[in-house]
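Asks: Provided below for reference: sequence and predicted model.
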Amino acid sequence: MPRLHFVGDDGTRYEVEARVGETVMLAARAADVPGIIGECGGSMNCLTCHCYVAPADIARIGPPTQIESDLLDGVIEARENSRLTCQIVVRADLDGVTFSVPQWQG
């Protein structure tokens, strides 16, 4: 199982085992990572699963779809490496990727 790393807004680190094929949001929620809420269940309506992908890992994740990109324009403190974790499907090659939870979400 790939291991994903999350950094909370207070600097606390979480290592999460994720199943290939599930979303990063579901893996984070199953592990109770603070700040990854996913109120809409992954339908891109709430933006409460927003995170920052570590710059070193962004190429491994791939770009957002146009719809996700448009939605990210409305996120508080959006950055170039902002993503919605509900839109990232876990793959084996994502082992070790780091996501940071924005302060306003934590």
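Replies: Ah, there it is. Numbering: from 1, shown residues only.

Asks: could you use CA atoms for every contact and neighbour count after this?
Replies: OK.

Asks: residue nearest the centroid of this structure?
Replies: residue 85 (3.2 Å; C-alpha atoms, centre = their mean).

Asks: list the buried ones in whichever helix or strand residue 67 is part of?
Replies: Using DSSP states H and E, residue 67 maps to helix 66-72. Using 16 or more other C-alpha atoms under 10 Å as the test for burial, helix 66-72 gives 71-72.

Asks: starting at the chain centroid, how far to that helix?
Replies: Mean-position distance between helix 66-72 and its chain equals 14 Å (C-alpha atoms, centre = their mean, to the nearest Å).

Asks: A further structure is provided below for comparison with the first:
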Amino acid sequence: MIQVRFRLPDGSERRIGVAAGSTLLEASREAGVELEGACGGSMACATCHVRIPDPWFDLVPPPSPEEEDMLDLAPDWQPTSRLGCQIRLDRQLDGIIVDVPVSSLLDY
């Protein structure tokens, strides 16, 4: 199991263990984090936008050009922004911290 810690805009956290190969979007749903993910993870929107703080950001694979294009649509974009649907979790990311911006939550 890969451990993921979601930090929410209100300061609370949600932790979950998920199977290797899961995406951050899938993990968020299992953890009860209401990431919108309107396109269902097909990288056709930016509603699963998250931020990956250092040192974790350096451990995730770089975004594809297509993901970079979608990130241009993300409100509150930051240099460590990524799409949750594009990050597959593996042992290297065990314990990853993910910051969820308020603009990515369903009830925003």
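Replies: Great, that's in hand. Please read all numbers here as calculations on a predicted model, not as lab measurements.

Asks: quick check, the residue nearest to the centre of the first structure in contact with residue 27.
Replies: No - Residue 85 of the first structure lies out of contact with residue 27 (C-alpha atoms under 8 Å); the separation is 9.4 Å.

Asks: hang on, the earlier thing: next one: the residue nearest to the centre of the first structure relative to residue 73 of the first structure, how far apart?
Replies: 15 Å (C-alpha to C-alpha, to the nearest Å).

Asks: do residue 38 of the first structure as well
Replies: From residue 38 of the first structure to residue 73 of the first structure the distance is 18 Å (C-alpha to C-alpha).

Asks: the two - which one has more neighbours?
Replies: More crowded of residue 38 of the first structure and residue 73, by other C-alpha atoms under 10 Å: residue 38, with 22 against 12.

Asks: you'd agree that one is up against residue 24?
Replies: No - using C-alpha under 8 Å, residue 38 of the first structure is not in contact with residue 24; the gap is 10.6 Å.

Asks: what sits in contact with each of these two?
Replies: Here residue 38 of the first structure and residue 24 have residue 86 as joint contacts, going by C-alpha atoms under 8 Å, 6 or more residues apart in numbering.

Asks: so residue 5 of the second structure: helix, strand or coil?
Replies: Secondary structure assignment for residue 5 of the second structure (DSSP: H, G, I helix; E, B strand; the rest coil): strand.

Asks: that one -> the first structure?
Replies: Mapped onto the first structure by TM-score structural alignment, residue 5 of the second structure lines up with residue 5.

Asks: so its match touches residue 101, yeah?
Replies: No - applying C-alpha under 8 Å, one finds residue 5 of the first structure not in contact with residue 101, separated by 10.7 Å.

Asks: now the helices for the second structure?
Replies: 24-30, 65-71 (DSSP state H).

Asks: quick one: closest of those to residue 56 of the second structure.
Replies: helix 24-30 (13.1 Å; C-alpha to C-alpha).

Asks: related to what we said a few turns ago, how big is the offset of the helix holding residue 67 of the first structure relative to the second structure?
Replies: In the superposition against the second structure, helix 66-72 of the first structure averages 0.7 Å from its aligned positions (mean C-alpha distance after the TM-score superposition for the first structure).

Asks: having no further points to raise, I will conclude here.
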